[in-house]
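Chemist: coords please:
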Amino acid sequence: MSSSMLSTFNGLLRERLNDPLRRSSDALIIGTGLTSLLGLAFWALAARWLSTESVGIGAAVVSAVTLLANIATLGMRNGFLRFLPTAGSGTLRFIFTTYTVCALAAIAAAGVFLAGQPLWGQQLGFLTQTPLSMAAFILGTVVWVIFVLQDQVLIGLRHAGWVPLENGLASVLKIAALPVFAFASLWAVFAATVVPSIIVVLAVTVLIRQLVKKKLAASAAVRSEPTSFKTVLGFVVPDHFASMLWFATTDVLTLIVLNVAGPEASAYWYMANTIGYSLYLVTSNVGSALISESVHDPANAYRHARKALRHSAQLVLPAAVIGILLSSFALGLLGEDYAQFATGTLQLILASAVPQLIVGIGIAMARVRGDMLTVLGVYAFTALMLWGGSTFAIELWGLPGIGIMILLNQSLVAVFFLASGRSGLWPDAEHRSLAQRLGEIPRALRRRSNNRSIGQIVPGALASCGVDTSADIRLLTSNSDTLVIAVAAREGATDLVLKVGTSEAANQGIAAHSRALQQLSGALEDPELLGLLPKIVAHRELEGNQILLETRLVGAARTGFDESRLSSGAALATMSALHRATGVEQLIDDAWLEQMVRRPLRVLAQELPGRRAHRTLKRTERRLVQELVGRQVHSSFIHGDLWPGNILFADSDEPRVQGIVDWENAAGQGLPDADILHWWLAVQPKELGGAVVSVLHDASALQSDLAGWDVNLPNQGLGVKNLLVLTWLMHVAAGLNRASTHRVGRVWIVKNVLPVLRALR
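Modeler: As a prediction, this is how the structure comes out:
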């Protein structure tokens, strides 16, 4: 190898090792392959050194222990990936508390198994012969559940590189222990599996303690808000059920093939599925690394998802093509009958690994979002479709019928993830799902109606304000029933913006905007802050329509996902200066609660039929009133709709605010925290409802972003989640009141209101 080639190879290797996602993914894939090879060697040697009875009984016992341990994980395999990165100073407590709970679950599961042993394992009577034998089986189950969980702990701590070493060591020790315990007859396989695992569990526990202490020391042991038990439970219960459903899907398919097509077909199916499923494991391992990295860095989650998809595809696509071409040859090594009867099935399963790339990444990102309804729904749909369709498919197409069903199922689920926007591959700024496009219909209808209204209303509105009706005009985007028109001024004059109300809601918005600008102009003394506000040129009423003419500020909004986040520090620093300039200390009284809590809740209640929603709103009102009334807070003039579209920046590399527009949602005595939180919600790579729910479950991502932008919430004593709910209420009520003719649709309410209400129950 030439020096240039060696240098290129070293550079690529360093780049790969410096990428946490790819480094973790590669480690997990290597670990899976290494464990499989060493496991094959273990069973080959067991068959050579032990009697057939000892191997068969030992395999059954180990399978029972594995099944019981998987049940006893209680969903914490993915739970560790989801919550460990944000556990902060409580990391060790979280780990060992989980170990304890899962160990108790393992004891209970093993106890139930032993009690019912005559029913489901007549050949395993030796397990219950003595108290010592029962204790050994229970201990083995406890050890195995911790052995399974510690892999996820290492991944969650971003030290997945230890996983192949740990599993490889355990496998080597198992092989070494096999001749040592050969004398134990029926217990030989069990002892050779469990005893090395005890050694590895103890060693890895020490390693985990050191890794956590080192991590906390490096981060100055910053305390984070602990994740609530309710939040963890809300994740792990559906996730555990979904995982068990997925494990059961393959087992039930094997039974279906056995019952419908007989034992030979069952053997062909089992080998085809075992080989084909290896490609699913590639995406699964990458998905585990993706969850950990996305929770560590939520702002770039969609980038991690894209990288994970590319990384998985680089491995799965060529493997699938090669596997399809060589499947007959590979199965022929097992026997001519396998090549004859299982090749088509194997090829279809390998082909299904291609759409499964989208499915695997989509499932991982749903777990990152805490969208457990999607996770559970996908696995339930898969189980029902495969269980329900397999009997029909086998009778119609033979054994390849199951392969057809698997390929069809994975393709349909992949389409669902892409069409619904749940794949996690795009932030909302770049991608619109089918549901989001339906939700945008009211906006499209509004713009179409506004275009028709220009010729009818605008000339008279311009004339009423003393503006030449022949001036060049251009329709601007509006999220309300207000016509917003850019008016080009004559040379040397200032460009203008004309706002025309076309409904009662629009008229009220224009009037509120005008009042806010007048109040702010009187309250602000700083000329720089005053220069950020549009100046009212004329305010008229024409045939029942409010007409407002104001100066058009110079600058451009930065609404792209990346540029809006990069400009967040400058935008919030400017807004915080305005908050300070208008700030006062205020006591929260009943009048304040009426305006900021009760009135928005009444608006929301009018849109939500059903007693359950109304009960949730009432509980939310009682909780907020109880926690806020009588509190001394810092209040100020707030914008009320602070998002990147309402902040204008200078045309330069450095973000510098030149204007703040659209003040119709302003409040003279609001909480400045609401503007800050509204901005944060607006620059998240997800819709409002999902962003709010994520903070209600875990506020660490919000706190991290605010720290990065050097912004503090002025009223942190009220609680971040209370402040967030108030901000959400303000936004939702304003959205519902913004238009009379083309109001927000049901899709918008389903995506942005109902998920939050579920989280508030």
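
Chemist: C-alpha from now on. contacts and neighbour counts both.
Modeler: OK.

Chemist: Next one: the spatially most central residue of the chain from Val295, what distance?
Modeler: Centroid-nearest residue in the chain, with C-alpha atoms, centre = their mean: Arg369, separated by 2.0 Å. Going from Arg369 to Val295 by C-alpha to C-alpha, to the nearest Å gives 9 Å.

Chemist: Now the residue nearest to the centre of the chain: closest residue in space that isn't a chain neighbour?
Modeler: Nearest residue to Arg369, sequence neighbours excluded (C-alpha to C-alpha, 6 or more residues apart in numbering): Ser694, at 6.7 Å.

Chemist: Run a quick check on the one you found versus Asp371, I expect a contact.
Modeler: No - applying C-alpha atoms under 8 Å, one finds Ser694 not in contact with Asp371, separated by 9.4 Å.

Chemist: pretty sure Ala380 is in contact with Leu245, am I right?
Modeler: Yes - at 7.1 Å, Ala380 counts as touching Leu245 under the criterion of C-alpha under 8 Å.

Chemist: related to what we said a few turns ago, and the helix or strand containing the residue nearest to Arg369, what other elements does it pack with?
Modeler: Here Ser694, judged by DSSP states H and E, is contained in helix 688-697. Contact partners of helix 688-697 among helices and strands, from 3 or more C-alpha pairs under 8 Å, 6 or more residues apart in numbering; DSSP states H and E: helix 672-682, helix 720-737, helix 746-752, helix 754-760.

Chemist: what's the angle from it to helix 720-737?
Modeler: 160 degrees (axes from the mean of the first three to the mean of the last three C-alpha atoms, to 10 degrees).

Chemist: One more, so I can put them side by side:
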Amino acid sequence: MSSLRHKILRDLRNPLFRQGYALMANTVITATLGMGYWLLATHLYTPEEFGRGQAVITAMRLFASLTALGLVGALARFIPIAGRRTPELILRGYGVAAATGGVAAVGFLLTLPLWGKTYSVLGGFGPGLFFLASVLVWAVFTLQDVVLTGLRRATWVPLNNLIFGLVKMGLLIALAGALPEGGIFVSWMVPTAIALIPVNWLIFGVMVPRHVKNNTSEAEPPRLREIGRFLAGDFPGTLSILAIVYLVPVVVATQVGEATFGRFSMAHTLASMIELLAMNMAVSLTVEGSFDRSQLAVNCRQALRRAFMIIVPIITVSILAAPLILRIFGSEFAEEGTTLLRLMSLAVLPRVLIEVYLSALRAQSQARKLAVVQIGLAVLVLVASMALFPSQGVNAVGYGLLLAETLVAILIFSELRKILKFGETGQPSVTQGSPEAA
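Modeler: Model prediction:
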């Protein structure tokens, strides 16, 4: 026990692990509170209201993330070295993400009849305006976590989302009788909007000034042209990955009934939380690789070890206990979601390799390779999922993810091995006998 405690304390002194563990802890907290939230929703709302709430939240996150998720890699890459331009970089990211998401949301609302009966609840000026405002709020909320991580303050992320999750659950209960039609969506968004105020006060009032003061590097902060070149490669790729995360569920929502989508979405959400664990350590890897590229190879090896050490047991439990986990929400959830949860959980194994590889490319500003890998992955997932949907139904999403991510992991494996062995110059990134955490 003392050996384990010593190892954990040693890891926490390493910014790579400290940030990665904080983001992983945040995912666990979010998943636990999320299960509690949706469990309450299944008891407080009808299956149709439950499915409708899931569908509207998914659409909102799709539009809010159009640019926000595309900027995650850039902010993780450049905030560590932005120096005096850090506030400008963060605000530009917020503005671009909110503006792009807002335009997409307006287009969605203007074409609402084309999106099926599920989204008809957003018809009318009031619901439409609330949906638009929610997209703007969620775009900024999405970027807060990566801003804190880029400032090496990811330990604040779990606390923020713990409070957010608890308030969200309380509001869900309060609105169950008063607002059954939109209670789920409103209870999700109101705490999000409130959370923006203290978190951004902390970022701009405390953390950014300290970051600028402590950034003593004589190197010139990155210019917009350099960031633009990076985004030219990373953004199209990230946008294509967005299609996997949010567009696929939205398409599924247009093809199945509200109750069926609610059961699909629950399994999809739980599996996505496991996938987030793979991404957490990868984001930390991008940040630390930006601070010190000479340690990229050793950091990649450490990130892979820790990620697999944590994720493999979780995947094993998810596969074995999938029916029991989903049965908490009802027998119908277990009947319709078990196979999907198992397939998506298994797909996280190759995803770990892909995410570490992508983060190493971001740290090296290898924009072209980033685009090729991410776009290729998205195309494979979409084609496989849509091709299998007529015969496999919602399980086609799981089969598509597993097949596509396994194939891409095989294709990038030789390049990943080179990164793990060598530094940026093609020489070993650590000298013989240098210490490396086990």
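
Chemist: who touches both of Ala380 and Leu245 of structure 1?
Modeler: Overlap of the contact sets of Ala380 of structure 1 and Leu245 (by C-alpha atoms under 8 Å, 6 or more residues apart in numbering) is empty.

Chemist: Tell me the residue in structure 1 aligned with Ile310 of structure 2.
Modeler: Counting by TM-score structural alignment, Ile310 of structure 2 lines up with Leu315 in structure 1.

Chemist: same check, this time on Ile194 of structure 2
Modeler: Using TM-score structural alignment, Ile194 of structure 2 sits opposite Ile199 in structure 1.

Chemist: how many neighbours does the closest residue to Leu74 of structure 1 other than its chain neighbours have?
Modeler: Distances taken as C-alpha to C-alpha, 6+ apart put His240 closest to Leu74 of structure 1, at 5.8 Å, once the chain neighbours are dropped. For His240 of structure 1, the neighbour count with other C-alpha atoms under 10 Å is 22.

Chemist: Can you tell me what His240 of structure 1 aligns to in structure 2?
Modeler: Per TM-score structural alignment, His240 of structure 1 is aligned with Phe235.

Chemist: Check the mean deviation of the helix or strand containing its match from structure 1.
Modeler: Per DSSP H and E: Phe235 of structure 2 is located in helix 224-242. Comparison of helix 224-242 of structure 2 with structure 1 after fitting gives an average deviation of 2.7 Å (mean C-alpha distance after the TM-score superposition for structure 1).

Chemist: Kindly report the same for stretch 22-36 of structure 2.
Modeler: With mean C-alpha distance after the TM-score superposition for structure 1, stretch 22-36 of structure 2 averages 1.7 Å from its match.

Chemist: Would you check the span in structure 1 matched by that stretch?
Modeler: Using TM-score structural alignment, stretch 22-36 of structure 2 pairs with 27-41 in structure 1.

Chemist: How about stretch 135-146 of structure 2?
Modeler: Aligned using TM-score structural alignment, stretch 135-146 of structure 2 spans residues 141-152 in structure 1.

Chemist: Pull the residues that contact the matching stretch.
Modeler: Against stretch 141-152 of structure 1 from outside (C-alpha under 8 Å, 6+ apart): 65-66, 68-70, 72-73, 76-78, 80-81, 99, 102-104, 106-107, 110, 160, 163, 194, 197-198, 200-201, 204-205.

Chemist: if we can go back for a sec, tell me, how many residues neighbour the match of Ile310 of structure 2?
Modeler: Neighbours of Leu315 of structure 1 using other C-alpha under 10 Å come to 13.

Chemist: In a helix, it, correct?
Modeler: Yes - checked against DSSP: H, G, I helix; E, B strand; the rest coil, Leu315 of structure 1 lies within a helix.

Chemist: so which helix or strand takes in the nearest residue to it once chain neighbours are set aside?
Modeler: Nearest residue to Leu315 of structure 1 in three dimensions, chain neighbours excluded: Val282, at 7.7 Å (C-alpha to C-alpha, 6+ apart). Element membership for Val282 of structure 1 (DSSP H and E) is helix 263-296.

Chemist: Average offset of that helix relative to structure 2?
Modeler: Mean for helix 263-296 of structure 1 is 3.9 Å (mean C-alpha distance after the TM-score superposition for structure 1).

Chemist: Where do the strands of structure 1 begin and end?
Modeler: 473-475, 482-487, 496-501, 536-542, 545-551, 584-587, 632-638, 647-649, 657-660, 667-670 (DSSP state E).

Chemist: closest one to Leu601 of structure 1 among those strands?
Modeler: strand 667-670 (16.5 Å; C-alpha to C-alpha).

Chemist: so that closest one matches what in structure 2?
Modeler: Using TM-score structural alignment, strand 667-670 of structure 1 pairs with nothing in structure 2.
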